[in-house]
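**Student:** Give me coordinates for this.
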Amino acid sequence: MAKVIFDIETIGEFEGLDEDSQDYILKYAEDEKKKSDTKRKTALWPFTGQIVALALLNPETEKGKVYFQAPNKKIAKFSENGADFEACSEKEILENFWNDIKNYNQFITFNGRGFDCPYLFLRSAVLKIKATKNLMPPRYSADRHVDLLEQLTFYGAFRKFSLDFYCRSLGIKSPKIGGITGDKINKFFSEGKYLEIARYCLADVRATGELYKRWVEYIAI
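**Tutor:** I've put the predicted structure just below:
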């Protein structure tokens, strides 16, 4: 069975929303702190954010691809650390993803069911791009989609931890060690640190791959 690991990085666009939408988003934010927190959360919602990087990794060949946005910069395609990097628009990121994913039968993610997959579907709808695979098959089966957060919490029976925490606890190199974390993506993007975001996204799927191997060897039955 052809397998692929994928992960996305997103940013919020509160200032790009119209006034009515901004008022709606901040409707229940009662003070400046809550307003600031809500604005940061716009990266987590596909109607108020966008995808700025997407990484795919074949866990069997260890070969990967990273599609990432780099507005106002000319970055030629290049290969690094076993992966091909390509700068493109968000629409092209999604088109490339849906084209690539057609070649795989099993998807491996960390919280993909709770974040990445719904985000991919809804951003595709916004940009009028047709999905090519059902990334959200029946929840209680790992035959087609192995969401490691679901597996390691036994479908919610145990508390959730971050990818970073799982990796550190299991002796796997954490993708967070390089100084970038998901909550800093907006800042890095505004500073034009597009390659740093792309490399971080690749590090996420590589860490997910190592976590997947541990799950397969010691837990999956």
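**Student:** Please count neighbours and contacts with C-alpha atoms only from this point.
**Tutor:** OK.
**Student:** Pull out the buried positions in the helix ranked longest in the chain.
**Tutor:** When the chain is parsed with DSSP state H, its longest helix is helix 194-218. If you call a residue buried by 16 or more other C-alpha atoms under 10 Å, then helix 194-218 has these buried ones: 194-212.
**Student:** now the other sequence, so there's something to compare against:
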Amino acid sequence: MRKQQYLIFDIETAPLDFDSLSESQQEYILRNTSTDEEKQSKKFEMALSPITAQVVCIGTQLMQSTELGGWEQIGRAAFSVDNEFEYGKKEHIKLSTGDDCFLTNEAKLLEDFWKLLHKYDQASLISFNGRNFDAPFLMLRSAIHRIKPSRNLMSGTKFNYPMHVDLIDELTFYNPSPYSASKRFNFDFYTRTFGIKSPKSEGVDGSMVGQYFNDGKIIEISEYCMRDINATWELFLVWYNYLKF
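**Tutor:** As a prediction, the model looks like this:
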């Protein structure tokens, strides 16, 4: 029997410098706002789009099935961004968790990610909301840098896509509704419900990443991203063992 391989991935993003945008772009983002609160809200929302934000970290973990029916870890690392790095410069550091972290600029980070996916082209992907956020974000940021993805992360349809387990789709049975048994919840809610340690339990959440990045706290961002990876894998195991048919 061929061994199964799964690559868990998760990204963290931060808004681009608002002042780096053209006047027309700034006007577009702030259109129909009048108060400072509304303007700040629009700037905060920039982190959600690859047109107005950048990738600052990609967490990855490669798992492979064993002959005894368990799983073994083949690789695990964070790829993180320092905008001061010129293209090609790369630095390896160890996080407090013992995980490897590779610092570089965004273009090199994206190239390295696509090389990883090419190397493990038979590995199925695991994400939480990856089809709606992580996958299109990575592909569009790559195009902006004129980098060709090694895999089409958006192939297939909303209800049938190959080699990718998006847990938000699996846990809502591909039929999310605001009021039914398949109502969508956020990642923190799912992890706590299934008895998994939430990535937010150490005081960091996704809403803080932009400010952390501006403050140079890329190590803290990387460690938070790897906690996301841990929780995503554990949530996947719940689905795999009890809900996969």
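**Student:** Give me the TM-score for these two chains.
**Tutor:** Put the two chains on top of each other and the TM-score (TM-score structural alignment, normalised by the length of structure 1) is 0.93; 221 aligned residues with a C-alpha RMSD of 1.9 Å.
**Student:** other SSEs contacting the longest helix of structure 1?
**Tutor:** strand 3-12, strand 49-57, strand 64-68, strand 106-109, helix 163-169, helix 185-190 (3 or more C-alpha pairs under 8 Å, 6 or more residues apart in numbering; DSSP states H and E).
**Student:** With mean neighbour count added, can I get the ones you listed in CSV?
**Tutor:** Output for these, formatted as CSV (neighbours: other C-alpha atoms under 10 Å):
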stretch, mean neighbour count
strand 3-12, 24
strand 49-57, 25
strand 64-68, 25
strand 106-109, 22
helix 163-169, 16
helix 185-190, 17
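**Student:** which one of these lies closest to E92 of structure 1?
**Tutor:** strand 64-68 (8.4 Å; C-alpha to C-alpha).
**Student:** Where in structure 2 does that closest one align, residue-wise?
**Tutor:** Residues 76-80 of structure 2 are where strand 64-68 of structure 1 lands when matched by TM-score structural alignment.
**Student:** What of stretch 199-207 of structure 1?
**Tutor:** Stretch 199-207 of structure 1 maps onto residues 223-231 of structure 2, going by TM-score structural alignment.
**Student:** The matching stretch against structure 1, how far on average?
**Tutor:** Comparison of stretch 223-231 of structure 2 with structure 1 after fitting gives an average deviation of 0.8 Å (mean C-alpha distance after the TM-score superposition for structure 1).
**Student:** Can you tell me what sits against that stretch?
**Tutor:** Residues outside stretch 223-231 of structure 2 that contact it (C-alpha atoms under 8 Å, 6 or more residues apart in numbering): 8-12, 57-61, 77-78, 95-97, 191, 196-200, 204-205.
**Student:** if we look at the match of strand 64-68 of structure 1, which residues are touching it?
**Tutor:** Outside stretch 76-80 of structure 2, the residues that touch it by C-alpha under 8 Å, 6+ apart are 56-62, 99-106, 109, 113, 218, 222, 225-226.
**Student:** Figure out which of the helices and strands packed on helix 194-218 of structure 1 is closest to P138 of structure 1.
**Tutor:** strand 106-109 (13.0 Å).
**Student:** Packing partners of that closest one?
**Tutor:** The contact analysis (3+ C-alpha pairs under 8 Å, 6+ apart) places strand 106-109 of structure 1 against strand 3-12, strand 145-147, helix 194-218.
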